[in-house]
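# Mind looking at a prediction? Sequence and model below.
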Amino acid sequence: MNSTGDGRFTQPIMFASPRLAWELIERIISHSGDDRRTLYSFSLTCHQLRPRSLCLMVADVDIMDRAQVITFRDFLEAYPHFCPFVYSIKADPTTFMPFPLLYILPNLTNTQWSSPATPQPLGGLSLPLPLLTCCHKFGTNITSLSLVSLSSKTTQELCRVLLAFTAIKDLRCERLGIGGTVANGAVLEQRLRSQRLKLRNINIGYNVHETATKFLFDSAQSTVEILSLDITYSIISGPSALLCGKWPELLTLTLTVSTNQDRFEALIKISKEFHPSRLNEVSVELRSTVGDLLSWIGSDEGNLHLCSELDQTLLSYRHPQLLPFGHRRTRSGRKDLWSEEFAKYFPKLTERGLLKIASSADIALGHDDLVTALVYSPDGSRLATASRDCTIILWDSDGQLVHEWVAHTGSVRSLAFSPDSRHLASGSWDRMIAIWDVGQGSRKITTLKGHTEQVEHCAWSPDGTLIVSGSWDNTVRLWDTRTFQQLHLLDISTNDFYHAYFSFDGRWLILIGSHRCRVWDVGRGAMHINFRIAEGEETEDKAAIDEENEEDKGEGDEEDKDEKDEKDEDARPQCCAAALNLQGTCLATGYVDGSVRIWDVQTGQCLVFSRMHTRRVTVVAFSSDGTRILSTSWGDTPKILDTYSGTMILSLEGHTGGVGAACFSPCGKYVASASSDETVRLWRTDDGSCMGIFSEHKDAVWLSAFSPDGKTLSSGANDGSVVMRHIRDIIPVEDTSV
């Protein structure tokens, strides 16, 4: 019993929920305001959080079909106290019911009309007059209107929509099509003015037809104070021609542009010619990713000149700024890295502090785009990762960042350590292979030039005397690491190159493509064998495959044979994954039809055929002893197969998304798999049990690797994040020894 202090007693309250301060409630809700799933959970689990959560959940409503509109109307009629909390509605104009929604929602100020999926055919804004009349009567509180993924036959239809919302101050258009013009355009413009439609803010997003843009600019330029124009994908023949006239009230201009020569030239022309008297702030946002921007700058000397010209012309405005990341943010701690890099191309803006790079609150280290390569040094002391953002990061054996740098002017596609772990080779879409001394920092030793298309792969020979590189220019090149001169040029003649592997003794170089495997004798500098690895449906019989390869050997001239292959191989299932065993004697290949084959590298004989997957194979890998093969598929579970028979030993069930990466541990006792479900899993190979599920990543995971000593497991994801885990924290370290 509890005493009240006056001699009376009350029954104790059991299981009472804690009372939270209103300040704490507001902070919790505000922090999660953009996550509907979290708000929904709050509303179901916490009595105190429920009211505020529900209010935020109804503040911004999507009702894209008739059933949702009716359900939402019935909800508001049953719970009218929620009506004042509805501020924004996104709806399909063809199913929206302005009455009674506009009538019963006193604080509704923001409306977005959008098609439910792809842009509607012409006529999407051909709305009945009663609907527009109702919007005109009850939509007087609507001050912000967005038109997205819609189209109209003429500007007259667009004009009718604008006349229905006479109070709008902010207008945003995106993916807006116009079929044509009308003869009485001047009359429509005058009518808009007579209705006192005075836009203050116009935002023209991408894929807005030039006719619609010109109509809006001509109608509202006398009142607009804030203007945003995306000239990246806009259907505009001459963006600079649209920005003409006096624009007497314009204070702020934002231009969004892609890394395209024509658009950059238009941007520079606008900067030179468009100077309204009151214009104060001008922002230029580059829509492309940082990797695409650097690739574009490095692809042509003329693009570098355009950057220099933009660097100069923007300074003609009172308060300009350049945002090379657009609305995107770099990782915390990388701001200085990118500022230093872009200072090379925009030195004047950088010097004046007008190059703006925003960093996120995420303190996790990593790249700013997809991780494209992840490799350990042979001695296990370093991990190197590369990204589509053109950077390389070196990590120590504890997962701490050692050094990071912008390595190329193109996506870095491949990394390879030298056998002594002192040097790193990187292949890039800028058509270069760079050699780095990573003993102390990241000093560039040299650049290997010669490829005319993107470099997709590079590797060191076991003795460190050779580097092999493969490119989409249909060539494989061998380089001498003492002189860094090209030793051999192997013309594949068809766009068929995927990967190159040296045998463990360095005698053979195995070149694996989507249709053929070529074995190069490194010592003799000649082709040893060339056999077909992509076959038709009827070749599940290994004897049929071997017979066809025997016919290839007797077909005579190599060029004639390759020309014949080009004509008939497109119809064959392509090889999309490959791996060589440590001994260099067997090749495993995976195919788009879900099958896996094992080949004798020296003879070209097909040893095993297996079809354990129903969709494209993403990875094949040998265990260290070569007795088992790991295969993964985009739409199936990872499988462990017997190398000699092709029979399935284990199926590793658990991932809920496609598996894009998998590997054996050096000891062969474990398998790591990475998936689009944003997790990495660790499995035992003796019974298929899952030892751990790791959810550190917040995006699809495409790469995973064990260190050579098996003590750490690292992974890289689509968002650029890199995670290293110590196996000792998961299982006893003695179980992972090689």
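On my side now, so go ahead.
# contacts and neighbour counts: CA atoms only from here.
Fine.
# Wait, Val290 touches Asp389, no?
Yes. If you go by CA atoms under 8 Å, Val290 and Asp389 touch, sitting 5.8 Å apart.
# which residues do those two both contact?
Here Val290 and Asp389 share no contacting residue, scored by CA atoms under 8 Å, 6 or more residues apart in numbering.
# Neighbour count for the two, which is higher?
The neighbour comparison of Val290 against Asp389 (other CA atoms under 10 Å) goes to Asp389, with 27 against 24.
# Tell me if I'm right that that one and Thr372 touch.
No. Using CA under 8 Å, Asp389 is not in contact with Thr372; the gap is 9.5 Å.
# who touches both of the two?
Common neighbours of Asp389 and Thr372 (CA under 8 Å, 6+ apart) are Val412.
# what about the strands in the stretch 51-200 of the chain?
60-63, 88-91, 110-114, 144-152, 170-178 (DSSP state E, counting those that start in this stretch).
# Out of the ones you listed, the one nearest Ala364 is which?
Minimum separation from Ala364 across the strands of the stretch 51-200 of the chain (CA to CA) falls at strand 60-63, 31.3 Å.
# Return the set of buried residues in that closest one.
Judged by neighbour count using 16 or more other CA atoms under 10 Å, the buried positions of strand 60-63 are 60-61, 63.
# cool, stretch 502-511 as well?
For stretch 502-511, a neighbour-count test (16+ other CA under 10 Å) marks 502-504, 506-511 as buried.
# can these go into JSON lines with extra columns for distance to Met527 and secondary structure?
Shown next, in JSON lines, are those (distance: CA to CA, whole Å; DSSP: H, G, I helix; E, B strand; the rest coil):
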{"residue": "Phe502", "distance to Met527": "14", "secondary structure": "strand"}
{"residue": "Ser503", "distance to Met527": "15", "secondary structure": "coil"}
{"residue": "Phe504", "distance to Met527": "18", "secondary structure": "coil"}
{"residue": "Gly506", "distance to Met527": "15", "secondary structure": "coil"}
{"residue": "Arg507", "distance to Met527": "12", "secondary structure": "coil"}
{"residue": "Trp508", "distance to Met527": "10", "secondary structure": "strand"}
{"residue": "Leu509", "distance to Met527": "9", "secondary structure": "strand"}
{"residue": "Ile510", "distance to Met527": "10", "secondary structure": "strand"}
{"residue": "Leu511", "distance to Met527": "10", "secondary structure": "strand"}
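# putting a second one here so we can go through both:
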Amino acid sequence: MGRSGGEPNLLSSGQQCSLLICMTCPALPISCTDVNDLVGEIRRAEPLITASRSDLVRRLIQRLQEKLRQHSDHTFYLFKLLRAHILPLTNVALNKSGSRFITGSYDRTCKVWHSLSGTPLHTLRGHGNVVYAIAFNNPYGDKIATGSFDKTCKLWSVETGTCYHTFRGHTAEIMCLSFNPQSTLVATGGVDTTAKLWDIQSGEEVLTLTGHSAELVSLSFNTSGDRIVSGSLDYTVVIWDTLTGRKVYTLIGHCAEISSAVFNWDCSMVVTGSVDRTSMLWDATNGKCLAVLTGHSDGIMQSCFDCTGKLVATASADGTARIFSAVTRKCITKLEGHEGAILQISFNPQGNRVLTGSSDKTARIWDAQTGQCLQVLEGHKDEIFSCAFNYKGNMIVTGSRDHTCRIWR
């Protein structure tokens, strides 16, 4: 736990890491845990937390409890309806603070929006085909990458809308992209079966990752940026070394196309989703399969971890979502209520709410522990393919094939 709100930084990095691990133990939700009991457990489990540090640990836990309780009972209302593009949207993405969000579209542009007012700030023009993949360089949020069916990726300034670089080298459409957390590299993956790493400062290609036999649909860096995981329609997932470009592990086990592949928060695990109706948990340190998460009757459209890496959410074309424990590998609850395929799923930053977007034209907010549907966000005229919480968890952006996006607050 680092400096925050003027709190003295009295714990070493090792103590901070140990404290965080203890505090994210899945035994009880920390928001309702007795603080003194938890401090005692932490001290018994971790000798680095001495008696002289107990008061600081207690204050840190209380602040974390306050943070986790924020917006738990928040009811969202439609704040803005934005007729964003003249053709259907392809994606929406928020910066970390939630002050800006971006939309990509079949109209070959990406737009930058002010979240609090709903006003457009920039229209990023220059691509010659569909703008399919978009991302901020979070946590910094001062740059945007756009990947297009025109086989290029462009890097833009959030502040001015200026294009810094156009990355050329793919021989087919770009389907996915990702910044490393250090904001020094952007990775792109395409129909040409390769991923490429680009230097943000120079605009030069750093590496080409070759080995997949079908198009790439998912790219995700680990926290340190020295590994990237790619998911492909060739049924496999690969963990790569970003310094050398070599394959570290090939994760083989799915029997159909991959839909998603991401690391958990400490990068010890990877969760993958597949059209074969399963998600799989993998040990990222040795490439071995830890568990096969089953129960869906149709393909998995997306899988993700919560912020602690203790929970896994899966969204399926069968119209349901499921929450699994990454520790026990058991299904905790089933989210039922959508009348069409669930296309996207994510946890709020506090980890107690789940957001789903569906082809039934609605988004839904769920209690992550009980599976209760807390709210239905209605109004879109076509499927919702993209939706996201802001970092505080008190704002949602939804993007739809109806050419619009909506801000919910």
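Arrived safely, thanks for sending. No experiment lies behind these values; they were computed from the predicted model shown.
# hmm, back to that, which among the buried residues of strand 60-63 of the first structure gets closest to Thr385 of the first structure?
Distance to Thr385 of the first structure across the buried residues of strand 60-63 of the first structure (CA to CA) is lowest for Asp60, with 40.9 Å.
# and the buried residues of stretch 502-511 of the first structure as CSV, adding distance to Gly439 of the first structure?
Below are those laid out as CSV (distance: CA to CA, whole Å):
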residue, distance to Gly439 of the first structure
Phe502, 24
Ser503, 26
Phe504, 25
Gly506, 25
Arg507, 28
Trp508, 29
Leu509, 28
Ile510, 30
Leu511, 30
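# nearest to Asp719 of the first structure, of those?
Of all these, Asp719 of the first structure sits closest to Leu511, with 31.0 Å by CA to CA.
# Can you give me the neighbour number for the nearest residue to Asp420 of the first structure once chain neighbours are set aside?
Leaving aside its sequence neighbours, Asp420 of the first structure sits nearest to Pro378 (CA to CA, 6 or more residues apart in numbering; 7.1 Å). Neighbour count of Pro378 of the first structure, defined by other CA under 10 Å: 18.
# Could you grab the helix/strand/coil label for Pro378 of the first structure?
Here Pro378 of the first structure is recorded as coil under DSSP: H, G, I helix; E, B strand; the rest coil.
# So the aligned partner of it in the second structure versus Phe389 of the second structure, what's the distance?
Alignment note: Pro378 of the first structure maps to Lys96 in the second structure; criterion TM-score structural alignment. Noted for Lys96 of the second structure: a distance of 10 Å to Phe389 of the second structure, by CA to CA, to the nearest Å.
# likewise Ser105 of the second structure?
According to CA to CA, Ser105 of the second structure stands 20 Å off from Phe389 of the second structure.
# out of the two, which sits in the more crowded spot?
A direct count of neighbours by other CA under 10 Å for Ser105 of the second structure and Phe389 places Ser105 higher, at 26 against 23.
# Tell me who's in contact with the residue mapped onto that one from the first structure.
If you follow Ser105 of the second structure across to the first structure using TM-score structural alignment, you land on Ser387. The contact partners of Ser387 of the first structure, taken as CA under 8 Å, 6+ apart, are 367-373, 411-413, 720.
# Please apply the same query to Ser624 of the first structure.
Residues near Ser624 of the first structure by CA under 8 Å, 6+ apart: 581-582, 664, 666-668.
# now for it: what does it line up with in the second structure?
Using TM-score structural alignment, Ser624 of the first structure sits opposite Cys307 in the second structure.
# hmm, back to that, right, so of the strands of the stretch 51-200 of the first structure, which gets closest to Lys561 of the first structure?
Distance to Lys561 of the first structure, taken as CA to CA, is lowest for strand 170-178 among these, at 49.6 Å.
# In terms of secondary structure, what does the closest one contact?
strand 144-152, strand 201-204, helix 210-220 (3 or more CA pairs under 8 Å, 6 or more residues apart in numbering; DSSP states H and E).
# Quick check on the contacts of Ser624 of the first structure: which are buried?
Applying 16+ other CA under 10 Å to the contacts of Ser624 of the first structure, the neighbour count classes 581, 664, 666-668 as buried.
# The first structure: which residue goes with His85 of the second structure?
With TM-score structural alignment as the criterion, His85 of the second structure lines up with His367 in the first structure.
# was I right about that match contacting Gly720?
Yes. Under the criterion of CA under 8 Å, His367 of the first structure makes contact with Gly720 at 4.3 Å.
# Neighbour count for the two, which is higher?
Set side by side, His367 of the first structure and Gly720 show more neighbours around His367, with 27 against 24, by other CA under 10 Å.
# what's the nearest residue to Thr627 of the first structure if we skip its chain neighbours?
Thr643 (5.2 Å).
# The residue nearest to Arg125 of the second structure when sequence neighbours are not counted: neighbour count?
In space, and not counting its chain neighbours, Arg125 of the second structure is closest to Thr109: 5.2 Å by CA to CA, 6+ apart. Here the number of neighbours of Thr109 of the second structure (other CA under 10 Å) works out to 23.
# now swap in the one 4 residues further on and tell me
Look at Trp113 of the second structure: counted by other CA under 10 Å, it has 22 neighbours.
# secondary structure element for it?
Taking DSSP states H and E as the criterion, Trp113 of the second structure maps to strand 110-114.
# on that earlier part again, okay if I get the helices and strands packed on strand 170-178 of the first structure as a markdown table plus distance to Phe694 of the first structure and mean neighbour count?
What follows is those, written out as a markdown table (distance: least, CA to CA, whole Å; neighbours: other CA atoms under 10 Å):
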| stretch | distance to Phe694 of the first structure | mean neighbour count |
| --- | --- | --- |
| strand 144-152 | 39 | 22 |
| strand 201-204 | 42 | 22 |
| helix 210-220 | 49 | 20 |
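# okay, the ones you listed in JSON lines with distance to Thr252 of the first structure next?
JSON lines is the format used below for those (distance: least, CA to CA, whole Å):
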{"stretch": "strand 144-152", "distance to Thr252 of the first structure": "18"}
{"stretch": "strand 201-204", "distance to Thr252 of the first structure": "9"}
{"stretch": "helix 210-220", "distance to Thr252 of the first structure": "15"}
